[in-house]
Structure formats: structure tokens, C-alpha cells
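1. can you look at this prediction? I've put the sequence above it.
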Amino acid sequence: MPEPTRWHTSPNLALNQQVAERRAAGERIIHLGFGESRLPVFGPLAERLATGAREGGYGPVAGSAGAREAAAGYFGRRRLPTSADQIVLGPGSKPLLMALQHVLPGDVLLPRPAWNSYAPQVRLAGKRAYGVPIPAECGGVPDPAAVREVVRSARAAGGDPRVVILTLPDNPTGTLAPPALIREIGALARELDLVIVSDEIYRDIVHDPATPFLSPAEIAPERTVITTGLSKTLAIGGWRVGVCRFPETEAGRRARDGVVSVASDVWSTLAVPMQEVTAYAFAEPPEIRERLADSARLHGVVAREVHRIMTAAGADCRPPTGAFYVYPDFGPLRGLLAGKGVTGSDSLQRHLLDAHGVMVLAGHHLGDDTSALRFKAATSMLYGDTVKEQEESLAAPDPLTLPHVADVLTRLEEAIGELAGG
């Protein structure tokens, strides 16, 4: 008789609950372990939600025509002409990504490290995940040369890698792959006959508006599926709004129909109040564009300061350019940390929490080597504990000068300095 499956809560959600329990017990924890945009709900979004709450029916599985038209317009304004028929809505991008695993054939190539839900979703779909190292300059994409070698060896051994997932900008490294690298990945996908799933939920959190963003759907439109949502950009992760864009090809239509089929038997439809929110937010009126710009600026300022703290302590770390993460590597301090019982990412995570009151997400949860001294730090949790403080952070010309932001960053710098001290 086969052994029963061992089920585990997603590590980032488990850490978030652990922090809540320890804070309730009176501990002061600097929480960097959960990728939530810790900002208040934007007032006009709440108004749209209230308007939509008057409707109680199910509606179309793929989403209402108005909401899908708005999402199509969003992509069209980003050099991706799109029709409403190419759009499917879901209760967050995570279920849409899971549905894609059930619909798209073949095993999956993942950047290593990568967001911690990709690999479990692949396994839940009965497929195999192949971790491929990221290049030196950025995360979110696997190194093209390594992709070619992994695909060659996997297919020679009887494997069937046919999908590659990209994250632009990246969770966990907080970096954005440059256009040249995206062009290379697009050409490689054609050469190796790979479908690209481009997770672009952080697309509107590029710190410098002048930074070029190239979607693989611009390079290989016939084989690129895009997922996005409102969790990160507009700080409504608990509302669960996701969008999927499919290619305008026969294969794209089959994939869309497959996801709609999965949706019809799993979540039925995106909640009607959320479709009202979707239609408003993806239409991008001026107040939404302003909110997005202010949020991206705040995320960038604080992420760069946390990057400074990590590198000043001796860690190697890619400079953050998007999203709200840094991914420091304390390998240069391995000898010193070994004297404190820190020999890998798991012990590093535990030591930071128990000795210094800092919660991070260890790299091994993201597919990284267990012996590596790397972790993800979500900098978006540092904007204040109250709505008033968070709104002040969003509005401030220099949020680093606000007492509630400066205080937590000082505490973090002291904790990381103690970690790296002799």
C-alpha cells in the first residue's frame, strides 16, 4: 500500500502565521518573510467593491465582458494588442497558474531560485520540475545556456520539459531581466519548442520608470501565456484578483478553453464584486496610475536601503530594480557564521529569528541549495503598522526620514550587523 501524501502549508504563509502568533505573544519581530504589499486599500477600489456587492449572481466563467475588455486594454497599452476573448479572470493569479499546469502538456523548467509555489504546483499536476540556475545579472529567468543543456539531458533521459516559467520582475531577487535576455529566451523557446508562462504580476513595480520592460509575448507571441493580478501593485492580495492572457493562436485558444474548463469545476467564476474592481483598476484611470507610480517609488526606495544594509554587512546581493525583494547571499561570511551554528539557509533563517528577531524566507524554500546562505527579504513589510503610517510612507518625498520607517530600518541594520559581527 503506498504511503500517504505528506501535505505542507506553503512556507511563506506558514511563516506569516508564525509571526502573527509571536507578535500576539508580545515579541517584536521584523517581518521580512512574506511578500505582501503592506499598504492600505485605495479608497476608490473599496467603492467599486461596494458597488459590485449588490450583484449576487455567478456570471460567465471566464469573467464579465467589461472586466475582460478592461484587461485587454491594459495589455494593449503595453504593446500587446489583445482582445477580450484572450482573457480569463480568476481568484488570484495562483489558481490560474495551477490551472495552466493541468492544461499545458509537459514538464516544467523553473528559474532557480523561484517563487515557492511554482514547484509544488508542478508536482500537484503530476509533472516534474527542473530547476535551472539564474544568470549572474538577474533572477526571474533561467540561464539560457543552462536551459539548453537541461532540456537536452532531460529529453535524453526520457523526460519531457515543454514549459518554462519566467517572473518579470522577479520574486525572490527583486530584479528585472533585461530585454536582451528576454529576446534570447524567446528565441530559445522557439528552438526547443517550449511554451513560456510569463508571470508579470510585478510588472507595474519597476522602480525606475525609465527602465525598459520587454515581455516575452512581444518576442514569441504565439507561445507565451501571461499571468498577472492586483495583489502586488494595488495591495489587495486578500481580495484575490488574477488575470491570464492567452496567445491569439489555435494552441492559445485550446489552452484558454482548458483553463476555463478547469475553472468551471474548481472556482466557477471570479466573485462578481471583484470583477467590478477588475474593470475599474485595469482601465487605469488617472488616480490608479498615480497610485501605481507612488507605490513603485516607495517600494524602490525601501528595497534599495535594505540592499545597502545587507551589502554593508558583507553579503553579496543583486541591486533591486523591481518588485519589493532583495536576495542576499551571506556566503562571504560562511566561516564567521559557522561559529554561530549557521551552516545553511535553514539554520540562517532560524538564527535570524531566534537571535535577532528578524523573519526571512530561507532560500531552500525557493529551490536554492540547502547549504547556501541565502534568503529572501520582503521589504514591503516595512512601511508602518497602521493605515496612517503607511499612507504617510506612500506620500513622503523621502520615506526613509519618517520615524516609523527609520526606526524599523535601524533595528534591521543593528540585527544584520550583529549577525555579521564576530
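-> Yep, it's here.
2. drop to CA atoms for contacts and neighbour counts, all remaining ones
-> Will do.
3. what residues of stretch 289-302 count as buried?
-> Neighbour-count burial for stretch 289-302, counted by 16 or more other C-alpha atoms under 10 Å, picks out Arg291, Leu292, Ala293, Asp294, Ser295, Ala296, Arg297, Leu298, His299, Gly300, Val301, Val302.
4. included below, for side-by-side comparison, is a second structure:
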Amino acid sequence: DPRLLVLSVADDPTGTVAPPELLHETLEAAVGEGLHLVSDETWRDTLHTPRDTVLLSPAEMLPEQVTVVTDLAGALLPPGWPAAVARFPAGAAGGPLHARVLDVLTALDARVATPVAVAAAYALSEPEPVTARVAASVRLHARVAAAARAAVVAAGALARPPQAGRHLYVDLAPLAPALAAHGVGDAQELEDFLTGRLGMPAAGGHRFGDDLEAPRVRLSTAPLLGETAEQRAECLGSSAPLELPHVRRALTHLKTVFDDLRDDAQRGESHR
């Protein structure tokens, strides 16, 4: 009985942003049930088109009932540098909750390594080198995500336009007959199949609470930027990253894999 609701207004699996009206309805229902709210805002500073996307934090609506958490390895720290921040609500509710969380973390011996803590403190001060790199990274991942979505949609799959973060959520239900011909009948089998075909992680939707039977996967834009630190740095510094040879090859391969599934589905229809 945790009496807790975790929200992700800038969503990780889907790369989308919750509309303010939907968030408002959700908060009303949660408050009516007496739930404490945790807002995961790891990707809130990675909006692809900030002028066109309204991102509203639950903490802006209910500041005394929302704990905000963010994984700094999302947008600010390098991958593999584990550090996260929680901001507890002001007022009577926040103090005891903060103390209890510290007790639990102490019991678990959960610590941030000193070098990572120093880097995190520097990043959280938002110096110009960090904010400039984040802005460049957001622009880069937005371009790659849009290109990846165009490729999968052209092949007949479904994917909502990505609005934040570094992921694309793909529904391959329209290509189910072609997948069945390859022995793919659920999200785990789809994960194994696409990971092998694409040569990059394709996490099944069941890992994010979706139905195992639903043929959905989360694709990440990061593997499309290259296999080495030098290639990824070249992408960040390029005014036309999609034209870089290694990025073009990766996107072409992605398109080929999904086009092959579309062709398999069409051949299956013609045989019937």
C-alpha cells in the first residue's frame, strides 16, 4: 500500500510529452485518492522543439505534494556515471519524507562516488560549457529521432512523433504477419529479433509495463551516432550530422530492416 503515483511528463520509452490537460486530470484523480506524487523529470530539459511543446511539471501545480526526481545521466552526465537528485516538497510533508529516504539510502549504503559527485555538482550549477553541450545534444538527437521515425513509419510501423529525450517507441502491429513468419509472436521475441537484425538494443515494450503480447519496442537514437567516442563527438560538432557517413549508414540499415519487414508483409498478403 505505497499510496504513490510516479509520473513521467517527458516520457522515456515513448519520447513524448504529456499534454497539460491530461496531466491536470491525472493529478485531480491522484489527489482524490490521497496519493503522493513523484515526478520523474530526467528528460524535461531535452525538448526537441521547446517553442512548440508545453511541458508542465506536477510540482508547478501541487508544490506541496510532489517529489521531483531526475537521473543526471540522462542529459547532464556521461552514460554510466550514476547520480540522481530528488527535490522534496516544501512544508510539513517534505521534511519527514526526506529524512525517511535518507535513512533508507543509508541502510542500503547507497553513495555517489566522490568524482561523480563533483561532476554532478558542477553540472547542476549549469555552467555555459554544460548548457551549450546539452543544447547541441538535444538538437542532434531530435534530428536523428525524426529521421528514424520517418524510416519506421514509411515501412508501415506506428510511432508517435518524438518530442523529448533520446528514444522512439515503435508499434509493429501492422507488420505482425511478417513478424509471425519469422517466429516473432510477442515483445520478448520481437526484442531478440530486432536486436539481432539492427545490431543495436531494441527493448521490448514489456520492459516498460506494456503488454507482452503487444509488438512494441523502444529504439534509442544513441547507437545511430556511432560506435566510438570520436564518431559521437563528430556528430555533436557537425552542422549536418545526418550526412556523416557513419550516421547515414546506420539510418540506411535501420530503414532496410523495416523495409524488409514491410516487403515480407506485402508478399504474405499477395500469397493469400
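-> Arrived safely. Since the structure is predicted, the reported quantities are computational estimates derived from the model, not experimental observations.
5. which two of the buried residues of stretch 289-302 of the first structure have the greatest separation?
-> Farthest pair in these (C-alpha to C-alpha) is Arg291 and Val302. Separation: 16.8 Å.
6. returning to what we had before: out of the buried residues of stretch 289-302 of the first structure, flag the one nearest to Val243 of the first structure.
-> Leu292 (17.5 Å).
7. aligned against the second structure, show me the partner of the closest one.
-> When the second structure is aligned by TM-score structural alignment, Leu292 of the first structure is paired with Val134.
8. give me the mean distance between the host helix or strand of that match and the first structure.
-> Assigned by DSSP states H and E, Val134 of the second structure belongs to helix 128-154. Comparison of helix 128-154 of the second structure with the first structure after fitting gives an average deviation of 0.9 Å (mean C-alpha distance after the TM-score superposition for the first structure).
9. how close does Gly384 of the first structure sit to Ser393 of the first structure?
-> Note on Gly384 of the first structure: its distance to Ser393 of the first structure, by C-alpha to C-alpha, to the nearest Å, is 8 Å.
10. and for these two, which residues touch both?
-> Counting by C-alpha atoms under 8 Å, 6 or more residues apart in numbering, the residues touching both Gly384 of the first structure and Ser393 are Val405.
11. mind checking which of these two has more residues around it?
-> Ser393 (24 against 21; other C-alpha atoms under 10 Å).
12. skipping its backbone neighbours, what lies nearest that one in space?
-> Among residues not flanking Ser393 of the first structure along the chain, Pro399 sits closest, at 5.2 Å (C-alpha to C-alpha, 6 or more residues apart in numbering).
13. identify the residue of the second structure aligned to that neighbour.
-> For Pro399 of the first structure, the residue aligned by TM-score structural alignment is Pro241.
14. that match is in contact with Cys235, isn't it?
-> Yes. Look at Pro241 of the second structure against Cys235 with C-alpha atoms under 8 Å: they come within range, at 5.1 Å.
15. what sits in contact with each of the two?
-> In contact with both Pro241 of the second structure and Cys235: Leu140, using C-alpha under 8 Å, 6+ apart.
16. Leu234 of the first structure matches what in the second structure?
-> For Leu234 of the first structure, the aligned residue in the second structure is Leu76 (criterion: TM-score structural alignment).
17. tell me who's in contact with its match.
-> Counting by C-alpha under 8 Å, 6+ apart, the residues that Leu76 of the second structure touches are Ala120, Ala123, Val130, Val134.
18. now those in TSV, with distance to Leu168 of the second structure?
-> Shown next, in TSV, are the contacts of Leu76 of the second structure (distance: C-alpha to C-alpha, whole Å):
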residue	distance to Leu168 of the second structure
Ala120	27
Ala123	26
Val130	25
Val134	19
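19. fine by me, thanks again.
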